[in-house]
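In: Here is a sequence together with a model predicted from it:
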Amino acid sequence: MMNIDDIITAREKMMGTVHQTNLEYSSTFSKLTNNEIYLKLENLQKTGSFKVRGAFNKVHSLTDEELKRGVIAASAGNHAQGVAFSASALNIPCTIVMPKGAPISKIQATENYGAKVVLEGETFDDANNYARHLQQETGATFIHAFDDEGVIVGQGTIGLEILEQLPDVDAVVCPIGGGGLIAGIATAIKEINPNVKIYGVQTSAVPSMKRSVAERNPIMVNALPTMADGIAVKKPGDKTFEIVQNYVDDIVLVDEMEIARTMLLLLERNKLLVEGSGAAALASLIYGKLPLENKNVVCLVSGGNVDVNFISKIIERGLVESGRYSTFKVILNDKPGELEQLLHELAVTDANIRRVIHHHAGKDVLPGYVQVEISVETRNKAHIEQIDWMLKEKYMHVEFI
């Protein structure tokens, strides 16, 4: 079984190639959570996520015969880039199977490292099954995304860095998909300082590790759509499950709204572009999922590979959820001056108008009337309630979307 000496050896192996990422104190999130919050910025790691650590350690531990056959892996995106980067450094063939819905940015980045990308299935588990099939056909060496000791050991190097950067750390909060990241970190930290609490965070859309721990056996769960594709794993690994059982103190869940709001907060307050899985750990603290107060807490920001087309959707969704953007429909008389009067009344409330659309036809629009759809920037939910009250006092058929 792997141990702390293996993790120390892995760290020596990757020095000069894999970054030691910064541990950044955040006064904003410390105030929000009533803790001292430190962000471990693996979103600034080479290839944009922590995954390169495990992939690099595993690939550079292969025999010459295994390297000759090339490597193959399945990934939602981040492990793909880590394996492709590591394979390109050794100039060996690399095939990556990714789910069909993988972000375009992750697909392109993987191809840019020289890997052949095959799109198969709807989830990581589908892609993983197909990659196993290809591996049997080609004889390539399979690099598992999480359930492999070499990969787990590589991820554990983060734990060593945390203990050096913050010796008096009280707790570490880490996202969980298949469990490779938290298994490595927990092994490193608990074997050096067992008093440090280790907490895992999953999306409520795919709570595979939490359910497995509750049932004391790795189980398959149904996967709902989630923006946290990096932790959307329907069944944890056998090796990672055993380590999590031994070393992880608790696992909590966050939902899609909490993830979206946290992504927006990280972008707005800390100028950090973070993917859904990378925001999950911090979301659990912001929304009070963990019994921590006045503690030195490290949150793993595990990755920052966000599809550019997805960023605007996250920003808009986060603004809506925080009460800073709203859309409503109102029925007006279809005559001059009606719209001008409505816009004036909105201006009095200090709402900033972003979009106006006229609907002259529709099931709720009678002859002689027009339905106006207006999107506005607002300060908060109380501001939206003020606008709602004002509109319903003056107009019929007001509907907030």
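Out: The structure has been received and is ready for your questions.

In: When you work out contacts or count neighbours from here on, use the C-alpha atoms and nothing else.
Out: Fine.

In: From Tyr199, how far off is Val248?
Out: Relative to Tyr199, Val248 is positioned 6 Å away (Cα to Cα, to the nearest Å).

In: which of those two has more neighbours?
Out: Neighbours per residue (other Cα atoms under 10 Å) separate Val248 from Tyr199, with Tyr199 holding more: 24 against 21.

In: Just say helix, strand or coil for the more buried one.
Out: Three-state secondary structure (criterion: DSSP: H, G, I helix; E, B strand; the rest coil) places Tyr199 in strand.

In: give the contact list for it.
Out: Counting by Cα atoms under 8 Å, 6 or more residues apart in numbering, Tyr199 touches Ala171, Val172, Val173, Cys174, Val248, Asp249, Asp250, Ile251, Val252.

In: I'd like the distance between the first one and Ile314.
Out: Think Ala171. Applying Cα to Cα to Ala171 and Ile314 gives a distance of 29 Å.

In: and what of the fourth one?
Out: When Cα to Cα is applied, the distance between Cys174 and Ile314 equals 22 Å.

In: Those two: which is more packed in?
Out: Cys174 (31 against 20).

In: my guess is that one contacts Gly200, does it?
Out: Yes - counting by Cα atoms under 8 Å, Cys174 does reach Gly200; the two are 5.0 Å apart.

In: Identify the contacts common to these two.
Out: Common neighbours of Cys174 and Gly200, using Cα under 8 Å, 6+ apart, are Ile182, Ala281.

In: Leaving out sequence neighbours, find the closest residue to the residue positioned nearest the centre of the chain.
Out: Central residue of the chain (Cα atoms, centre = their mean): Ser277, 1.6 Å from the mean position. Among residues not flanking Ser277 along the chain, Ala228 sits closest, at 4.4 Å (Cα to Cα, 6 or more residues apart in numbering).

In: tell me the contacts of the one you found?
Out: Thr203, Ile259, Glu275, Gly276, Ser277, Gly278, Ala280.

In: also this one, for the comparison:
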Amino acid sequence: MDRSVYPEAAARIRDHIRRTPLVPAAPTLPSSVPGTLFFKPECLQVSGSFKARGAFNAVLSLPDEVRRRGVVTASGGNFGAAIAYAARELGLPAEIVVMTGSTPYARARISGYGATLHVIGEHWDLSWEAGKALAAERGGALLHPFAQEPVIAGQGTIGLEILEEMPDVDTVVVAIGGGGLIGGISEAIKQRKPAVRIVGVETEACPTLHAARAAGHIVKIENFVTNVPILAARTTEPINFDLVERNVDELVLVPEDEPKPVAEWMWKNTGLAVELGAATAAAAVLNGHVRTRPGEKVVAVLCGSGTDGLGL
């Protein structure tokens, strides 16, 4: 993607999103973790996650006559909420399909923003097929949650903000679902600071990009059970796979039983209520899956808010 798309996206969405701060984990950081850890709390973003960045950039990039017909998407929850929020703010109709495993919290947010909610499909790709059918039947722009350039560019604005606030950052850690977040962040950062290490994080049950990298091509993960359904995209798309292969230095896997206690730790020690996807990225650092060294500056992106790890 062209270098200019990221600052253009930042300018386009500036009045619609929050610029989230970098929050130091210290003094609560366990002494067993070398380096200095910071959190980029997109859990504080409008609509509850980083997805608002891509949602607004995608919707605002549509021609006026297309946008007026409304928008349709399928989502694990966060992109649906972001599109619903953007549609409400811009006065547009929205149809959102979510997986059967999506949380009540996510569904309530989508309905609360005024979108029409449909619960279809055990996995995201099945929900996406339902979304495509809805768009064909009822009209409206079909927006992909992770494999369209305007969406990826919007997510990449996080990378720009990290570099602006911490030009000497060493490592950025990002959880992976379909690959839109890490694709945008990694490309935006590597275009400007190629030496920054980008680490992608998946759960052991659904290692979509890890398996694709090992195979040398896109794969589909079958017959899995995960504790982190928000990250459970069974496959990725060529644009995301290409960005990951070009820009992501390491892919690590986190055991399924680790995100929940880390989400509890985050709430008790930082006051941040993060979803299990965000807790997966934090767990990768806090539990040593991402190797760090003394003095290393590490940023873990907390992709979204939620109570799924808190038992609420």
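Out: Received the coordinates, thanks. Keep in mind that what you see is a predicted model, and the values were worked out from it rather than measured.

In: Burial check on Gly121 of the first structure, number of neighbours?
Out: 16.

In: for it, what are its contacts?
Out: Gly121 of the first structure neighbours (Cα under 8 Å, 6+ apart): Met98, Pro99, Lys100, Ala127.

In: Which of those are buried, as a PyMOL select command?
Out: The buried residues among the contacts of Gly121 of the first structure can be selected in PyMOL (16 or more other Cα atoms under 10 Å) with this line:
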select buried, resi 98+99+100+127
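
In: Now do the buried residues in the lengthiest helix in the second structure.
Out: In the second structure, taking DSSP state H as the definition, the longest helix is helix 149-165. The neighbour-count check on helix 149-165 of the second structure (16+ other Cα under 10 Å) flags 149-163 as buried.

In: Figure out how far whichever helix or strand comes after it is from the centre of its chain.
Out: Remark: after helix 149-165 of the second structure, the chain's next helix or strand is strand 171-175, criterion DSSP states H and E. Computed by Cα atoms, centre = their mean, to the nearest Å, the chain-centroid distance of strand 171-175 of the second structure equals 11 Å.

In: Strand 171-175 of the second structure corresponds to what range in the first structure?
Out: Under TM-score structural alignment, strand 171-175 of the second structure corresponds to residues 171-175 of the first structure.

In: after superposition, how close is the matching stretch to the second structure?
Out: Stretch 171-175 of the first structure, aligned to the second structure and superposed, deviates on average by 0.3 Å (mean Cα distance after the TM-score superposition for the first structure).

In: Let me see the residues that make contact with that stretch.
Out: 181-182, 196-202, 231, 277-278, 280-282, 295-300, 302.

In: Show me what the helix or strand harbouring Val298 of the second structure is packed up against.
Out: Remark: Val298 of the second structure resides in strand 297-302, with elements defined by DSSP H and E. Strand 297-302 of the second structure sits against strand 36-41, strand 171-175, helix 276-286, with contacts defined as 3 or more Cα pairs under 8 Å, 6 or more residues apart in numbering; DSSP states H and E.

In: Now render the ones you listed as a markdown table, adding distance to Glu137 of the second structure.
Out: A markdown table is the format used below for these (distance: least, Cα to Cα, whole Å):
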| stretch | distance to Glu137 of the second structure |
| --- | --- |
| strand 36-41 | 38 |
| strand 171-175 | 34 |
| helix 276-286 | 33 |
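
In: looking at the ones you listed, which is buried most?
Out: Highest mean neighbour count among these (mean count of other Cα atoms under 10 Å): helix 276-286, with a mean of 28.

In: which residues sit against stretch 181-198 of the first structure?
Out: 3-4, 7, 146, 152-160, 163, 169-176, 200, 240, 243-244, 247-250.

In: rerun that using 6 Å as the cut-off
Out: Contact with stretch 181-198 of the first structure is made by 4, 152-153, 155-156, 159, 170-172, 240, 243-244, 247-249, as judged by Cα atoms under 6 Å, 6 or more residues apart in numbering.

In: Quick check: nearest residue in space to Pro145 of the second structure, chain neighbours excluded?
Out: Nearest to Pro145 of the second structure is Phe79, by Cα to Cα, 6+ apart, at 6.0 Å.

In: The one you found looks like it's in a helix, true?
Out: Yes - membership of Phe79 of the second structure in a helix is supported by three-state DSSP.

In: Neighbours of Phe142 of the first structure, how many?
Out: Other residues close to Phe142 of the first structure by other Cα under 10 Å number 19.

In: if I look at it, how far off is Val151 of the first structure?
Out: In terms of Cα to Cα, Phe142 of the first structure sits 12 Å off from Val151 of the first structure.

In: hang on, Arg53 of the second structure packs against Ile152?
Out: No - counting by Cα atoms under 6 Å, Arg53 of the second structure stays clear of Ile152, with 9.0 Å between them.

In: check contacts around Lys297 of the second structure.
Out: Counting by Cα under 6 Å, 6+ apart, Lys297 of the second structure has contacts Thr36, Val169, Asp170.

In: so, if you compare those residues, which one comes nearest to Glu264 of the second structure?
Out: Thr36 (20.9 Å; Cα to Cα).

In: Run through the residues that contact the closest one.
Out: Residues in contact with Thr36 of the second structure (Cα under 6 Å, 6+ apart) are Glu296, Lys297.

In: and with 8 Å instead?
Out: So Thr36 of the second structure contacts Pro24, Ala25, Ala26, Pro294, Gly295, Glu296, Lys297, Val298 (Cα under 8 Å, 6+ apart).

In: quick revisit: run a quick neighbour tally on the residue nearest to Pro145 of the second structure.
Out: Neighbours of Phe79 of the second structure (other Cα under 10 Å): 29.
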